[in-house]
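*Asks:* here you go, sequence then predicted model.
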Amino acid sequence: EEQSGYPTPRLVESWREQGHGFGLHPWVEEGVAYGYNRAWNDFVKHGYGPAAPTVRTHRVLWSGWVDTAKVQAQYGIHMSLDYYHAGPAMRRPDGSYVNGYLTGSGLPLPFVDEQGRLLRVYQQHTHIVDEHQIAAFDHGYEMNLSAADAVALSRQQIDQAVERFPSALGLQSHFDPYAFSPEKAAL
């Protein structure tokens, strides 16, 4: 079998047997509907079976208040992790960054359309974002924490979620900059 760079259906099934989910991760640079259609077709083409009902869009680009959620619903997505803790909006005037619950809660919230109707898609805030905490991606809005400080901050947020604010915590964690870049592995 030729190596495509994609995991085999057998490997995906073994991950599922270990309790992992496997779903879409659409690129939407050419539009949300197009990106989701392409991701869905690729998922089916590779024989990965049913997609998880949870999604994280690759790059979250503004497309309207609920336009993305409406497209997600068409593909059986019920949980969107697209609302995440990163970027210049998280920076205070003094240069420090906010952390914690941007919605006032760690609980999933339903999307509501322009007419006030609840959609069958919920958003879960992603609280712990590696590309925001450490300088692995060079976006220009990293906190530039050391690996040890990023772990300490993440532990603090997890402890608060358990002890003080019983809630779910979303996590975004990349392995690729470390796996493919020896100089970043030292972070």
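*Replies:* Nice, I can see it.
*Asks:* CA only for contacts and neighbour counts going forward, please
*Replies:* Will do.
*Asks:* which strands and helices lie in contact with the single longest strand found in the chain?
*Replies:* The single longest strand within the chain, with elements called by DSSP state E, is strand 118-123. When contacts are defined as 3 or more C-alpha pairs under 8 Å, 6 or more residues apart in numbering; DSSP states H and E, strand 118-123 packs onto helix 67-74, strand 79-80, strand 109-112.
*Asks:* structure B:
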Amino acid sequence: MIPLALDPKHLQLAIAGNGALALRRLLALRRAGAEAVLVFADAPEPELAAQAGEFLRPFLPDAAALAELHLLWITDLPEHIAAGLAQATRQARVLVNVEDVPSGCDFHSVAEVRRGDLLITVSTNGAAPGLARGVRRGLEACFGPEWDARVEEIAALRHGWRAEGLSMPEISRRIEALMAERCWLSCPKPQ
């Protein structure tokens, strides 16, 4: 797998599914900054339909709809329908993830810790999602809510140092020194 961080403002993301897993994926994508996620659902549960709002498409995507997408998550669909839709998605040259079917995935969603602009991810290449969740919980203890303010502080310092004309290696050195001085990477022991 190749780790990437994608800016959802530049991508058309979509979900195909009808139930709780589709809703969970929609809410996760929104937390990541994706606002216009299309939801293709031929029999959506009420909460999914309500959350999808104007982005609900009351059908599964056909070739024309797939051609407009960049990434598609497939969940909550019968196996034979998901497999056919995944094949059609690949034929449209769109990346696809069939939830809980590693062999059906061009990409895997990662376990994540978000603290403002800080994003820490964990992946097991789809082999052990439960392990990734457990590691994520450990990282949440190490990287608490205070990291949101730390990122903002370092961003402001970096901006000022760049305006002063400092080199990138010097800026990096200063950031590392500040982190060491403040012991920011001292994690509490797991319980």
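*Replies:* That came through fine. Here the structure is a predicted model, which means the values were calculated and not measured.
*Asks:* and the TM-score between them?
*Replies:* Once superposed, chain against chain, the TM-score is 0.28 (TM-score structural alignment, normalised by the length of the first structure); 84 aligned residues with a C-alpha RMSD of 5.2 Å.
*Asks:* before we move on, back to that, could I get the helices and strands packed on strand 118-123 of the first structure as a markdown table with mean neighbour count and distance to His127 of the first structure?
*Replies:* Converted to a markdown table, those look like this (neighbours: other C-alpha atoms under 10 Å; distance: least, C-alpha to C-alpha, whole Å):
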| stretch | mean neighbour count | distance to His127 of the first structure |
| --- | --- | --- |
| helix 67-74 | 18 | 20 |
| strand 79-80 | 24 | 13 |
| strand 109-112 | 17 | 14 |
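*Asks:* now do the helices in the second structure.
*Replies:* 20-31, 46-52, 63-66, 79-91, 129-142, 146-163, 168-181 (DSSP state H).
*Asks:* for the fifth one, packing partners?
*Replies:* Put plainly, it is helix 129-142 of the second structure. strand 111-115, strand 118-122.
*Asks:* which elements pack onto the first one?
*Replies:* To tie it back to what came earlier, the one meant is strand 111-115 of the second structure. strand 118-122, helix 129-142, helix 146-163.
*Asks:* nearest to Gln87 of the second structure, out of the ones you listed?
*Replies:* With C-alpha to C-alpha, the closest approach to Gln87 of the second structure among these belongs to helix 129-142: 23.6 Å.
*Asks:* got a markdown table for the helices of the second structure, with distance to Ile120 of the second structure and mean neighbour count too?
*Replies:* Shown next, in a markdown table, are the helices of the second structure (distance: least, C-alpha to C-alpha, whole Å; neighbours: other C-alpha atoms under 10 Å):
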| stretch | distance to Ile120 of the second structure | mean neighbour count |
| --- | --- | --- |
| helix 20-31 | 14 | 17 |
| helix 46-52 | 27 | 17 |
| helix 63-66 | 30 | 14 |
| helix 79-91 | 28 | 16 |
| helix 129-142 | 8 | 16 |
| helix 146-163 | 11 | 14 |
| helix 168-181 | 17 | 13 |
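*Asks:* any chance of the ones you listed in a markdown table, plus distance to Thr121 of the second structure?
*Replies:* Below are the helices of the second structure laid out as a markdown table (distance: least, C-alpha to C-alpha, whole Å):
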| stretch | distance to Thr121 of the second structure |
| --- | --- |
| helix 20-31 | 14 |
| helix 46-52 | 26 |
| helix 63-66 | 28 |
| helix 79-91 | 25 |
| helix 129-142 | 8 |
| helix 146-163 | 15 |
| helix 168-181 | 20 |
